[in-house]
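Undergrad: fold the following, please.
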Amino acid sequence: MLSQHSIETLIDLAENKLSQIIPFDRDDMKEIKVLQSCVDELKVGSAATRGGRRSPQAEVRAITH
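TA: So this is what the prediction gives:
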């Protein structure tokens, strides 16, 4: 199990990478989708480690990804 601090650091790193990607082709778009999915999963895991319930939006993302 990752600590809350580790999860937040990973979220920051993935979001920083997302902000730097300039999509030129399909591979870039695929990388963006994968990173966004990772961020979503980490945020759900972050809420779980704090003992909070997932928001309805997080529930939908968890189901659709």
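Undergrad: when you work out contacts or count neighbours from here on, use the C-alpha atoms and nothing else.
TA: Fine.
Undergrad: which other helices and strands does whichever helix in the chain runs longest contact?
TA: Counting residues, the longest helix found in the chain (DSSP state H) is helix 26-49. Applying 3 or more CA pairs under 8 Å, 6 or more residues apart in numbering; DSSP states H and E, one finds that helix 26-49 contacts helix 4-20, helix 56-64.
Undergrad: this one next, for a side-by-side:
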Amino acid sequence: MMTFQNPDGEVTVSIPAIEDYVRKIANDMHDVKDVRAHVSVSKRGINVVTAVSINAGANIPD
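TA: As a prediction, this is how the structure comes out:
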């Protein structure tokens, strides 16, 4: 769990909820085949590491 303050008060979010959100956003992209996300929290912020598989023949711009 991570907790932070905003103008309306304290907000708590679970790490799995953030990972699920990252996977959902990535899976909404047309050529994404599979996504794995790992989230960690440090004093400096949130770290998100993803492993993404794309469909064969996908056009990846430079």
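Undergrad: list the TM-score for the superposed pair.
TA: TM-score for the superposed chains, counting by TM-score structural alignment, normalised by the length of structure 2: 0.32, backed by 29 aligned residues with a CA RMSD of 2.9 Å.
Undergrad: sorry, back to before: and the helices and strands packed on helix 26-49 of structure 1: which comes nearest residue 43 of structure 1?
TA: Nearest of the helices and strands packed on helix 26-49 of structure 1 to residue 43 of structure 1, taken as CA to CA: helix 4-20 at 7.4 Å.
Undergrad: buried stuff in the closest one?
TA: 4, 7-8, 10-11, 14, 18 (16 or more other CA atoms under 10 Å).
Undergrad: same list, the helices and strands packed on helix 26-49 of structure 1, but as CSV with distance to residue 40 of structure 1 please.
TA: Below are these laid out as CSV (distance: least, CA to CA, whole Å):
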stretch, distance to residue 40 of structure 1
helix 4-20, 9
helix 56-64, 7
